[in-house]
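Q: Sequence first, predicted model second:
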Amino acid sequence: MRAAFILTLSCPDKPGIVHAVSGTLLRHGANIEEAAQHQDVRTGQFFMRVQFSCEAEAKEALTTDLHAMASGWSMGIGLYAHHAPVPTVILVSQHGHCLNDLLFRWKSGLLPIAPKAIVSNHRDFYRLAASHDVPFHHIPVTAATKPEAEARQLEIIEREGAELVVLARYMQVLSDDMCRQLAGRAINIHHSFLPSFKGARPYYQAHDRGVKLIGATAHYVTADLDEGPIIEQDVARVDHAMSPEDLTARGRDTESQVLARAVKWHTERRVLLNGHSTVVFN
């Protein structure tokens, strides 16, 4: 019985990497079904994503050989089961369009996530969570209770074995410590085309500047507010006759689509971190 896997890797660029990877896979009878690579001439780094199939019983020996190969190239690798749903915890506040979109795509089989919990600092969406049979946790957050609240959130994330945390319009700034603990596995949607209009009320900032395009940005969470590596962005056209509320309404569809694409690419292991930026094989 054959099984499908995804291999991701990054390392300093030098001749022979593709040969080393493909040769290792070939020795274990693997068939490469999809492959993409990128050489960053600015940083001198090489990135690759390989989707392949092999006999299921070959995985253990193949994994050992891949790690042995990687050590010789100063290579970071990841090996994942293809199509395996990614355990996910979703954080949300009082705007539910992104949450609703993610749950709909998941239920429709369009998003390979396994929602384990929905965590919110408000009670607004407990019925929505219940309708999808996803546990809902109400954890209020104030300046005084923030450390305790984040400790409870992290407890839920770790208990559920979440490999991905999605901030689906969660309107609380995470502490530096929580950002570090979620590094590389937390995606935020910011309702602005970053790096413009960071922080709170970006649609009002955009309206005040008279912009003609509004956007949304999905990025990995870091301790630097709204400055994490960008995964996906998109825009919508607006004009001078629109109010900040009109911009907000127009932007919701863009936010939902951008976040869904970012989550999908992350769960399909198509996003590789490259310092402050990303390589996205889509």
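A: The structure has been received and is ready for your questions.
Q: can we go C-alpha only for contacts and neighbour counts from here?
A: Fine.
Q: how about the strands in the stretch 51-200 of the chain?
A: 76-81, 86-92, 113-120, 136-138, 164-167, 186-190 (DSSP state E, counting those that start in this stretch).
Q: Same list (those strands) but as JSON lines, adding mean neighbour count and distance to A241.
A: Formatted as JSON lines, those follow (neighbours: other CA atoms under 10 Å; distance: least, CA to CA, whole Å):
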{"stretch": "strand 76-81", "mean neighbour count": "15", "distance to A241": "49"}
{"stretch": "strand 86-92", "mean neighbour count": "23", "distance to A241": "31"}
{"stretch": "strand 113-120", "mean neighbour count": "23", "distance to A241": "35"}
{"stretch": "strand 136-138", "mean neighbour count": "19", "distance to A241": "39"}
{"stretch": "strand 164-167", "mean neighbour count": "24", "distance to A241": "31"}
{"stretch": "strand 186-190", "mean neighbour count": "25", "distance to A241": "24"}
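Q: for comparison:
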Amino acid sequence: MNQQSLNYILTASCPGRSGTVDVVTRFLRKFGCYITELNSFDDALNQRFFIRTVFRMEDNAPLDQSAFCATFAERAEAFDMEWELTPSDYRPKVVIMVSKYEHCLNDLLYRFRTGNLPVDIRAVISNHPDLQSLAQWHDIPYYHFPINADTKPQQEAQVQAVLDETGCELLVLARYMQVLSHEMCVRWARKAINIHHSLLPGFKGAKPYHQAYNKGVKLVGATAHYVSDHLDEGPIITQGMGTVNHTYYPADLARKGMDVESLTLARAIQYHVEKRIFLFNDKTVVFERS
């Protein structure tokens, strides 16, 4: 058993009150745990407290998770605390949805194959056949489910069948250029991450990078967020940015934007897997990596 497998992540949130940090840290100390990382935030406006700790047993022995959870639950109840314990080496099952743009998918599959993305990618689903060879090269099953306005319910039923079959725990929309139905958004709330470009000022419609070029933008960016029923308006996880100038033609802006999108999406998935994200009132608290 390696050192990483001996680490655990404890996340908790509760109404803000005196003793919230102490109830976690004191308990860990008494249980014989050594804290290797600790982040906390007290939201004064919403009177909500958030804490994330990474710890291991002081003697490097495996943690008795049943005893830990049963004992901590008693302490947490007094603070009306919502909490979760996760082994740090846990790899959630992921399914990626994509259309024709390959940059985010290619980046995620490479990170997965090289062990730099701590997930278990079970399948790729697309409404186009174009990227099948890319998925197959990484030995990932690829499902092609075409869609139009008349077949959307049937297509989403096919998608859900794959998600159920693979035991999907996190759905990643890696430039999937279709709007999920209300039912899918509700079913995958807090369990689906989307990525899209972020240009200032906002350029909607066709050819956003051509519009950006015509306006002489100096920044290109991307936003990763949880999926919601309001298009591209879900709780924001993280954002990325890159500087550009007058020498960047529309194609150059698009290439720069694709790089930012890929990095931003990978970072959002990493934060989700590492339990760094708290959701409260449709807003996120994110303990970023230092």
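A: All right, it came through fine. Because the structure is predicted, anything quoted here is derived from the model rather than measured.
Q: Got a TM-score for the two of them?
A: Once the chains are laid over each other, their TM-score by TM-score structural alignment, normalised by the length of the first structure reads 0.93; 282 aligned residues with a CA RMSD of 2.0 Å.
Q: C179 of the first structure: which of the strands of the stretch 51-200 of the first structure is closest?
A: C179 of the first structure sits nearest to strand 186-190 of all the strands of the stretch 51-200 of the first structure, at 8.2 Å, using CA to CA.
Q: any idea of the angle the closest one forms with strand 86-92?
A: 40 degrees (axes from the mean of the first three to the mean of the last three CA atoms, to 10 degrees).
Q: Strand 186-190 of the first structure against the second structure, how far on average?
A: Here strand 186-190 of the first structure, set against the second structure after superposition, deviates by a mean of 0.7 Å using mean CA distance after the TM-score superposition for the first structure.
Q: do the same with stretch 62-71 of the first structure
A: Stretch 62-71 of the first structure sits 2.0 Å off on average (mean CA distance after the TM-score superposition for the first structure).
Q: that older thread, got TSV for the strands of the stretch 51-200 of the first structure, with distance to L66 of the first structure too?
A: Below are the strands of the stretch 51-200 of the first structure laid out as TSV (distance: least, CA to CA, whole Å):
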stretch	distance to L66 of the first structure
strand 76-81	8
strand 86-92	23
strand 113-120	26
strand 136-138	40
strand 164-167	25
strand 186-190	27
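Q: my guess is P12 of the first structure meets F46, correct?
A: Yes. P12 of the first structure lies in contact with F46 (CA atoms under 8 Å); the separation is 5.8 Å.
Q: so who does the spatially closest residue to F136 of the first structure that is not a sequence neighbour touch?
A: Nearest non-adjacent residue to F136 of the first structure, counting by CA to CA, 6 or more residues apart in numbering: I118, 4.9 Å away. Counting by CA atoms under 8 Å, 6 or more residues apart in numbering, I118 of the first structure touches 89-92, 129, 134-137.
Q: how about a cut-off of 10 Å?
A: Taking CA atoms under 10 Å, 6 or more residues apart in numbering as the criterion, I118 of the first structure is in contact with 88-92, 99, 125-126, 128-130, 134-138, 156, 165-166.
Q: Now do the buried residues in stretch 89-105 of the first structure.
A: 89-93, 96, 98-103 (16 or more other CA atoms under 10 Å).
Q: what's the answer for stretch 220-239 of the second structure, then?
A: Per 16+ other CA under 10 Å, stretch 220-239 of the second structure contains these buried residues: 220-229, 232, 234-239.
Q: Check the spacing between the aligned partner of R111 of the second structure in the first structure and E57 of the first structure real quick.
A: Using TM-score structural alignment, the partner of R111 of the second structure in the first structure is R105. Here R105 of the first structure is placed at a distance of 33 Å from E57 of the first structure (CA to CA, to the nearest Å).
Q: in the stretch 51-200 of the second structure, which spans are helices?
A: In the stretch 51-200 of the second structure, the helices defined using DSSP state H, counting those that start in this stretch lie at 65-77, 103-113, 132-137, 152-166, 182-187.
Q: can you pull the contacts of F125 of the first structure?
A: 92-96, 99-100, 118-119, 131, 136, 138.
Q: Name the nearest residue to whichever residue in the second structure pairs up with N121 of the first structure, sequence neighbours excluded.
A: The alignment partner of N121 of the first structure in the second structure, by TM-score structural alignment, is N127. Distance criterion CA to CA, 6+ apart; nearest residue to N127 of the second structure, sequence neighbours excluded, is P146 at 4.4 Å.
Q: Which residues are in contact with that neighbour?
A: 99, 126-129, 152, 154-155.
Q: And it, what's its match in the first structure?
A: Checking TM-score structural alignment: P146 of the second structure goes with P140.
Q: With D253 of the first structure as the reference, measure out to its match.
A: 27 Å.
Q: Kindly report the same for G210 of the first structure.
A: Taking CA to CA, one finds G210 of the first structure at 21 Å from D253 of the first structure.
Q: ditto for H132 of the first structure
A: 21 Å.
Q: A129 of the first structure too?
A: A129 of the first structure is 20 Å from D253 of the first structure, by CA to CA.
Q: Who has more neighbours out of these two?
A: Each of A129 of the first structure and D253 has its neighbours counted (other CA atoms under 10 Å); A129 has more, 20 against 15.
Q: check contacts around the more buried one.
A: So A129 of the first structure contacts 99-100, 103, 115, 117-119, 135-137 (CA under 10 Å, 6+ apart).
Q: what's the closest non-adjacent residue to the residue mapped onto D40 of the first structure from the second structure?
A: Under the alignment (TM-score structural alignment), D40 of the first structure pairs with D43 in the second structure. Sequence neighbours aside, F49 is the residue nearest to D43 of the second structure in space, at 6.1 Å (criterion: CA to CA, 6+ apart).
Q: what's around D64 of the second structure, how many residues?
A: 9.
Q: got it, and Q160 of the second structure?
A: Residues near Q160 of the second structure, counting by other CA under 10 Å: 15.
Q: I'd assumed C185 was in contact with it.
A: No. Using CA atoms under 10 Å, Q160 of the second structure makes no contact with C185, being 11.9 Å away.
Q: any chance of the helices of the stretch 51-200 of the second structure in TSV, plus distance to T247 of the second structure?
A: Formatted as TSV, these follow (distance: least, CA to CA, whole Å):
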stretch	distance to T247 of the second structure
helix 65-77	57
helix 103-113	23
helix 132-137	32
helix 152-166	42
helix 182-187	40
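Q: out of those helices, deepest packed?
A: Per residue and on average, the most neighbours among those fall to helix 103-113, with a mean of 18 (mean count of other CA atoms under 10 Å).
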